[in-house]
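Enquirer: below: sequence and its predicted model.
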Amino acid sequence: MNAELPRFDRRRLLGAAAAGAAAAPLLAGSAGAAGPAGVPAPGAPGKGRAVVPGADRAAAEGWSALSGERVGVITNPTGVLRNLRNIVDEMHESGSVQIAGVFGPEHGFRGTAQAGGSEGTFVDERTGLTVYDAYGANVAKMTELFNTADVETVVFDIQDVGSRFYTYIWTMWTAMQAAVASGKRFVVLDRPNPVGGTARGPMMTAAYTSGVGAREIVQQHGMSVGELARFFDGEFLEEHAGGRLEQLDIVEVSGWKRKTLFADTGLDFVLPSPNMPTPDTALAYPGTCMFEGTNLSEGRGTTKPFELIGAPFVDHRWAAALEEAGLPGVTFREAYFNPSVNKFAGEVCGGVQVTIQDRDRFDPVRTGVEMLVTAKALYPEFAWREDSWDTERPFWIDKLTGSTRLRTQIDDGASGAEVEAAWREELAAFDKTRRKYLIYR
């Protein structure tokens, strides 16, 4: 990793880091008045007054950070202001931003596609803007899209959920490489990490990189997307893109601290994807998403994805064993469910409902590991998912966790504590490296 600090133009790095009071003048108008596009000024009553996302701060300044340039916007339904209107709609109607094109990630710009899908390229009915399909695009394709749209500045505004295997951060990574290749300015309208600023879990290794983990970061990275952009620029772009961004600007969140979870921000939670309905889903996801790599259902096709986990062969013993483990901040209810789609669609599954009782004490990765260990020990039918399309790396769990280590340890009978101990040093090293890229203290 490159120890050199990232380069920014500090005159254009907007916002005060963690001090909400220092950030207030950026949004201040007349006392109690709304800013441009109906954005509430700090101190106005209602939700979200304490934590102000970067998009709201940019809107309150009349989008001046983007004026005079042809802008390409990478966003989805989570790219909203506190009035819950999409930033593209607001930018377009303001007349202050020249939008050259919109770029849709997985699930699409308007969010109509399911997991692993996109909306394709189309003309948006509301704005008349061309929306380009960026999901799955490699660097060459993304560069082509930016050049086709004649973009000068790339803007990224998507609510991440803090897990390495959530694909939006890798759309950003690809876009950053394309911005290097085509000499574009890159701007992140930052948002809080909904699961907080703590890093957890194993490191991705180069041999197992994929669309659910393209670079070497840990499973729960503990950074905002703005911080991740700084990390990517400082640690990876030189090696993988042949250079660094000519200009990286972060419009910072005001009022967010690293220990603040989404439930405490006062902001409305907009589904980042169809199977991420609540902040508690996001909290569980860094651990329970590992069940995608098994033959158990991770709850897709239920009203509690990633909180209901099970299979037709699972019975009451799993919940009892997990309760006996005494994991902090979480309880396990014996549950039965019938998924409407995905694994075991139309079949009754036995399993558990993961209920987070204390968000501050809950450790999703530790919880997910213990769930895997006990399921493997209890049920001979338990198996790791194998993908026929990747004969050299067939096990999906290896791509999710970053190597073969977790799978082979559990197969060899390791305890949850032994599995966790194996990544302690690499987690500490990552935590040390990322510190110089953190914005919020």
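Expert: Structure received. Numbers count the residues shown, from 1 in each chain.

Enquirer: going forward, measure contacts between C-alpha atoms and count neighbours the same way
Expert: Will do.

Enquirer: separation between residue 426 and residue 224?
Expert: 20 Å (CA to CA, to the nearest Å).

Enquirer: more neighbours: which of those two?
Expert: residue 224 (28 against 16; other CA atoms under 10 Å).

Enquirer: residues contacting the closest residue in space to the more buried one that isn't next to it in sequence?
Expert: Distances taken as CA to CA, 6 or more residues apart in numbering put residue 193 closest to residue 224, at 5.0 Å, once the chain neighbours are dropped. The neighbours of residue 193, taking CA atoms under 8 Å, 6 or more residues apart in numbering as the test, are 159-162, 222-225, 261-262.

Enquirer: which of the residues you listed sits closest to residue 337?
Expert: Checking those against residue 337 with CA to CA, the nearest one is residue 161 at 25.3 Å.

Enquirer: nearest residue to the middle of the chain?
Expert: residue 160 (2.7 Å; CA atoms, centre = their mean).

Enquirer: sec struct for that residue, please.
Expert: coil (DSSP: H, G, I helix; E, B strand; the rest coil).

Enquirer: right, and it touches residue 171 too?
Expert: No: applying CA atoms under 8 Å as the test, residue 160 and residue 171 come out as separate, 11.2 Å apart.

Enquirer: centre of the chain to stretch 371-387, how far?
Expert: 27 Å (CA atoms, centre = their mean, to the nearest Å).

Enquirer: nope, stretch 63-70 is what I meant
Expert: Mean C-alpha position of stretch 63-70 versus that of the full chain (CA atoms, centre = their mean) differs by 26 Å.

Enquirer: again, but for stretch 119-134
Expert: 23 Å.

Enquirer: which residues touch the residue nearest to the centre of the chain?
Expert: 166, 168-169, 191, 193-194, 224-225, 272.

Enquirer: out of these, which are inside helices?
Expert: Assigned to helices by DSSP state H, the following of those qualify: 168-169, 225.

Enquirer: and here is the other one:
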Amino acid sequence: MKFLKNIQKLSGCLAAILTNQSAFGYNGKYHFQTYSEIFKLKTIFLPEHGLFAELQDQVSGDQLSYLFGNMEIVNLYGKEETSLVPPRKSLQNIDVVIIDIKDVGSRYYTFLTTAYYILEELSKLKKETGKAPIFLVIDSPNPIGSKVEGSPLLETYQSFVGVKSVLHRHGLTPGGLLTYYNETFQLNVDVVIVPVGIFHPLKTSSFEWVPPSPNIPTQNTCFVYPGMCLLEGTNLSEGRGTTKPFETFGAPYLLGDAKNELDLRMKNHQRGSFLLRNLRFLPTFHKYAGIICEGYQLIVVKPKQFHSLYFALYFLKQLNELFPKEFEYLKGVYEFRSDRPAIELLVGDPFLLEYLYGKHSDSEVETYLLENETSWSKQIKPYRY
């Protein structure tokens, strides 16, 4: 990886930036404001949710409007799939594309997929013209550390919520993952990493957490998200419309003897690494808005031992057995793809999908996950620092 510790060396360069409110500095300024004092900032690329995370998931940013001097605002999450790729003219006649946006450590999280699409376009531009802007990544810590979970996403399941070959919980920083893309897929872009510490202390507490998107309100949310995001592909509420999305989840039909049996089965799963608090909740929007749901709060007690993906897979498998008439996997368009249901795009692995339908034992899936996680950890060693 190429590192640059003094960003002033690029002073005066024409630049475009992918960023949002998560890039906020100790001096009380958003980083794009600081960059405008260093670079000739020409374009701001907007990710999903907008510059200040105003919009909910899967809501087009075409409605957003900002005015920052003469800067061009380019929305990279519109109503059509083509909007996800930056227009070629926005990448021409600039020296640097800056990526300064926080990740939460899961492959579903779309910000680094947007960055990957920019990286791909720079690669195409370089092949066609012989040159392309520098891809400058302002790197920040992974909020859930270097632990990994899951299995590689197969190419047939690739979508905006997952780039091929990456695990569900990848264990890399933005700079590490984007360098992995550049080298593994032979994109040959000039990727340069700058530690975020030049703008903000690297060791920050959870009290300084800036929500990168509307439904990641705390750092704790990031620990459950690698598994609980799977609930987006089901008729369970993943807690959107509550104050603790992904930590709060359930549905109106979780009642009766089947619910009691579900409680018992979950109590014996990954014993000691989490607690499940039974509760009722009323989503104010999204699934079951205005309807009382029976469900849980997921409380992670031992983050190093808790396996969020396996928790979610196991939970969904039990639901499929105990609530066969009520529980469903959703169909229809999800993140611009309609050829596969959301659960397939999120899980991204035939073996794990078969497990959800009872075709593999718990011990088999545990072994499978461990093998894939060990392999991935070896593969990404060059991209950790």
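Expert: Nice, thanks for sending it over. For clarity, every value in this text was computed on a predicted model and none was experimentally measured.

Enquirer: hang on, the earlier thing: the residue nearest to residue 224 of the first structure -> the second structure?
Expert: Alignment note (TM-score structural alignment): residue 193 of the first structure maps to residue 142 of the second structure.

Enquirer: next one: that match relative to residue 328 of the second structure, how far apart?
Expert: In terms of CA to CA, residue 142 of the second structure sits 33 Å off from residue 328 of the second structure.

Enquirer: count the neighbours of residue 59 of the second structure for me.
Expert: 15.

Enquirer: element containing residue 370 of the first structure?
Expert: helix 364-378 (DSSP states H and E).

Enquirer: so that helix corresponds to what in the second structure?
Expert: Against the second structure, helix 364-378 of the first structure falls on residues 308-322 (TM-score structural alignment).

Enquirer: mean deviation of that stretch from the first structure?
Expert: Mean deviation of stretch 308-322 of the second structure relative to the first structure after superposition (mean CA distance after the TM-score superposition for the first structure): 2.0 Å.

Enquirer: quick one: the helices in the first structure?
Expert: Under DSSP H, the first structure gives helices at 20-23, 54-60, 87-94, 139-149, 168-182, 225-235, 237-241, 279-288, 316-325, 364-378, 396-401, 405-411, 416-421, 424-434.

Enquirer: how many residues are close by the closest residue to residue 56 of the first structure other than its chain neighbours?
Expert: Spatial nearest neighbour of residue 56 of the first structure, chain neighbours left out: residue 81 (5.5 Å); criterion: CA to CA, 6+ apart. Neighbours of residue 81 of the first structure under the rule other CA under 10 Å: 24.

Enquirer: how about residue 81 of the first structure, what's its match in the second structure?
Expert: For residue 81 of the first structure, the residue aligned by TM-score structural alignment is residue 25.

Enquirer: could you report the distance from that match to residue 16 of the second structure?
Expert: 19 Å.

Enquirer: ok, now residue 277 of the second structure?
Expert: 46 Å.

Enquirer: neighbour count winner among those two?
Expert: residue 16 (28 against 13).

Enquirer: now do residue 257 of the second structure against residue 323 of the second structure, distance only.
Expert: 10 Å.

Enquirer: show me which of the two is the more surrounded one.
Expert: Between residue 257 of the second structure and residue 323, counting by other CA under 10 Å, residue 323 is the more crowded of the two (16 against 10).

Enquirer: right, and that one touches residue 260 too?
Expert: No: counting by CA under 8 Å, residue 323 of the second structure does not reach residue 260; the two are 11.9 Å apart.

Enquirer: count of neighbours near residue 162 of the first structure?
Expert: Residue 162 of the first structure: 27 neighbours (other CA under 10 Å).

Enquirer: what lines up with it in the second structure?
Expert: Counting by TM-score structural alignment, residue 162 of the first structure corresponds to residue 105 in the second structure.

Enquirer: what about the closest residue in space to residue 113 of the second structure that isn't next to it in sequence, how many neighbours?
Expert: Distances taken as CA to CA, 6+ apart put residue 160 closest to residue 113 of the second structure, at 6.4 Å, once the chain neighbours are dropped. A count of nearby residues for residue 160 of the second structure, using other CA under 10 Å, gives 22.

Enquirer: hmm, residue 160 of the second structure is touching residue 112, no?
Expert: No: here residue 160 of the second structure does not reach residue 112: they are 9.7 Å apart, not a contact under CA under 8 Å.

Enquirer: once you drop chain neighbours, what's closest to residue 340 of the first structure?
Expert: residue 301 (4.6 Å).

Enquirer: the one you found touches residue 339, doesn't it?
Expert: Yes: with contacts counted by CA under 8 Å, residue 301 of the first structure reaches residue 339, the gap being 4.6 Å.

Enquirer: now the common contact residues for these two.
Expert: If you check residue 301 of the first structure and residue 339 against CA under 8 Å, 6+ apart, the residues they both contact are residue 345.

Enquirer: in the first structure, what sits opposite residue 294 of the second structure in the alignment?
Expert: Match for residue 294 of the second structure (TM-score structural alignment): residue 350.

Enquirer: kindly apply the preceding question to residue 47 of the second structure instead.
Expert: Looks like residue 47 of the second structure aligns to residue 105 there (TM-score structural alignment).

Enquirer: ok, its match - how many residues close by?
Expert: Other residues close to residue 105 of the first structure by other CA under 10 Å number 29.

Enquirer: could you do residue 374 of the first structure as well?
Expert: 19.

Enquirer: that one and residue 343 of the first structure, how far apart?
Expert: Applying CA to CA to residue 374 of the first structure and residue 343 of the first structure gives a distance of 20 Å.

Enquirer: again, but for residue 176 of the first structure
Expert: Taken as CA to CA, the span from residue 176 of the first structure to residue 343 of the first structure is 35 Å.
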